[in-house]
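A.B. asks: 3D, please:
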Amino acid sequence: MSLLDESGPLAIATRLLRLSEQIRRDGFLVYKENGIDFQPKWFPVLYILHHKPVLSVLELAAEIGYTHPSTITLLKELEKEKLVRSKKDKQDERKRLIQLSAKGEALLRQMQPVWHMIAAAATELLDTPHNLLAALTEVENQLSEKSFLARAKAYAPTNNAADPK
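C.D. replies: Next up, the predicted model:
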């Protein structure tokens, strides 16, 4: 156990990032071993567009839970790879609509058997008495009710010197 692991809740973000990076790295290798040139960071966009074929950038950002700038950066990469395409909305020309390209649709068809492998491996990994997936959902729900910042501020030391009483 590392010193960070021993720090308990103080390093939760670091440990989640470490776990995410390990699963992403291995996910990349699963795709590669199956002859698929794919970056796991593209998954949320392609998966959502597979189920909701045309979305605005803002709708897509909301669906994947990323900021607008992060979504734009990811979309630029996917457009460069010719996996998605965009067009202006006929009702509102300021709005860009995003959809899978023919190449993106072909890639998804190739990926679907691999998704079954990944889902099975993830299910096996998550099959623990503590059910990480359920715990993640609980924490995400708690954060939607009250931010981490608000929670941390509740534990801020009080500055009695500034108090005029």
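
A.B. asks: For the rest of this, base every contact and every neighbour count on C-alpha atoms.
C.D. replies: Fine.

A.B. asks: Beyond the helix ranked longest in the chain, next helix or strand please.
C.D. replies: Counting residues, the longest helix found in the chain (DSSP state H) is helix 102-126. Sequence order places helix 132-145 as the next helix or strand after helix 102-126, per DSSP states H and E.

A.B. asks: tilt between that next one and helix 102-126?
C.D. replies: 110 degrees (axes from the mean of the first three to the mean of the last three C-alpha atoms, to 10 degrees).

A.B. asks: now helix 132-145, how far from the chain's geometric center?
C.D. replies: Its chain's C-alpha centre and that of helix 132-145 lie 14 Å apart, by C-alpha atoms, centre = their mean, to the nearest Å.

A.B. asks: Following element in sequence after that helix, please.
C.D. replies: Taking DSSP H and E, what comes next after helix 132-145 is helix 148-153.

A.B. asks: Work out the gap between that next one and the centre of the chain.
C.D. replies: Helix 148-153 has its C-alpha centroid displaced from the chain centroid by 22 Å (C-alpha atoms, centre = their mean).

A.B. asks: and that helix, which residues are buried?
C.D. replies: By 16 or more other C-alpha atoms under 10 Å, helix 148-153 has no buried positions at all.

A.B. asks: Would you do the same for the sequence below? I want to compare the two.
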Amino acid sequence: MKQGLGTQLRHLIELLDGAVAASYEEAGIDYRPRYTPVMRALAAGTPCTVGQIAAAAGITQPAATQTVALMLKEDLVATMPSPADARQKLVRLSHRGSALLPRLQQCWAATSAAAASLDADLPYPLSDTLAQAIAALEQQPFGARIRAARNRLTSTGALDEQKEKS
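C.D. replies: As a prediction, this is how the structure comes out:
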């Protein structure tokens, strides 16, 4: 039986994230892969708002907020009030985060080379396929595609036939 798209994606993430997490551990770095988009966004040294981090990292603002909160607990980032608006916090790398950056960049280079190796082993590079899938879903979200499919199946009676078979 062919696995569904969500199951395949979760399994792929498990395979990739597990290996990346293991590579940090092998390098003697106590670090979670989910921190990488935030670390990269802050690597230039310019403090950013959580919204700016989310935009630069290509993640949602709630994901950025949760990740920054975890990173604060591990002393990888620090916050300070924005000089422009004291109600807004700016996030920057802490001393510990800055000191860790060169070792992380070495790990990221190895991960990037491994990703290129994976792309080379596939008939279509996974990175290109994922970029195309993201672009297609930005044009028409998956929820809209589900609703359209449900409407087509309902109008043709195919959905009712599926229910009767169940």
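
A.B. asks: Overlay them and tell me the TM-score.
C.D. replies: Remark: TM-score between the superposed chains equals 0.84 [TM-score structural alignment, normalised by the length of structure 1]; 153 aligned residues with a C-alpha RMSD of 1.8 Å.

A.B. asks: which residue numbers in structure 2 go with the longest helix of structure 1?
C.D. replies: Under TM-score structural alignment, the match for helix 102-126 of structure 1 in structure 2 covers residues 95-119.

A.B. asks: who touches the matching stretch?
C.D. replies: Stretch 95-119 of structure 2 has contacts (C-alpha atoms under 8 Å, 6 or more residues apart in numbering) with 20, 23, 24, 27, 39, 43, 75, 76, 77, 125, 126, 127.

A.B. asks: And the furthest pair within those residues?
C.D. replies: Greatest spatial distance in the contacts of stretch 95-119 of structure 2: 75 and 125, 36.4 Å, computed using C-alpha to C-alpha.

A.B. asks: quick revisit: which of the contacts of stretch 95-119 of structure 2 sits closest to residue 153 of structure 2?
C.D. replies: Of all those, residue 153 of structure 2 sits closest to residue 126, with 30.9 Å by C-alpha to C-alpha.

A.B. asks: List the contacts of the closest one.
C.D. replies: 118, 119.

A.B. asks: what about the match of helix 102-126 of structure 1, how far off from structure 1?
C.D. replies: Average distance, stretch 95-119 of structure 2 versus aligned residues of structure 1 after superposition (mean C-alpha distance after the TM-score superposition for structure 1): 1.3 Å.

A.B. asks: Please compute how far that stretch lies from its chain's middle.
C.D. replies: The answer for stretch 95-119 of structure 2 is 15 Å, by C-alpha atoms, centre = their mean.

A.B. asks: What are the buried residues along it?
C.D. replies: 97, 98, 100, 101, 104, 107, 108, 111, 115, 119.

A.B. asks: got it, and stretch 5-21 of structure 1?
C.D. replies: By neighbour count, with 16+ other C-alpha under 10 Å as the criterion, stretch 5-21 of structure 1 contains no buried position.

A.B. asks: can you tell me which residues contact the alignment partner in structure 1 of residue 130 of structure 2?
C.D. replies: Per TM-score structural alignment, the equivalent position to residue 130 of structure 2 in structure 1 is residue 136. Going by C-alpha under 8 Å, 6+ apart, residue 136 of structure 1 touches no other residue.

A.B. asks: Against residue 130 of structure 1, how distant is residue 136 of structure 1?
C.D. replies: Residue 136 of structure 1 is 11 Å from residue 130 of structure 1, where distance means C-alpha to C-alpha, to the nearest Å.

A.B. asks: go on, residue 78 of structure 1?
C.D. replies: Residue 78 of structure 1 is 36 Å from residue 130 of structure 1, where distance means C-alpha to C-alpha.

A.B. asks: So for those two, which residue has more residues nearby?
C.D. replies: residue 78 (19 against 9; other C-alpha atoms under 10 Å).
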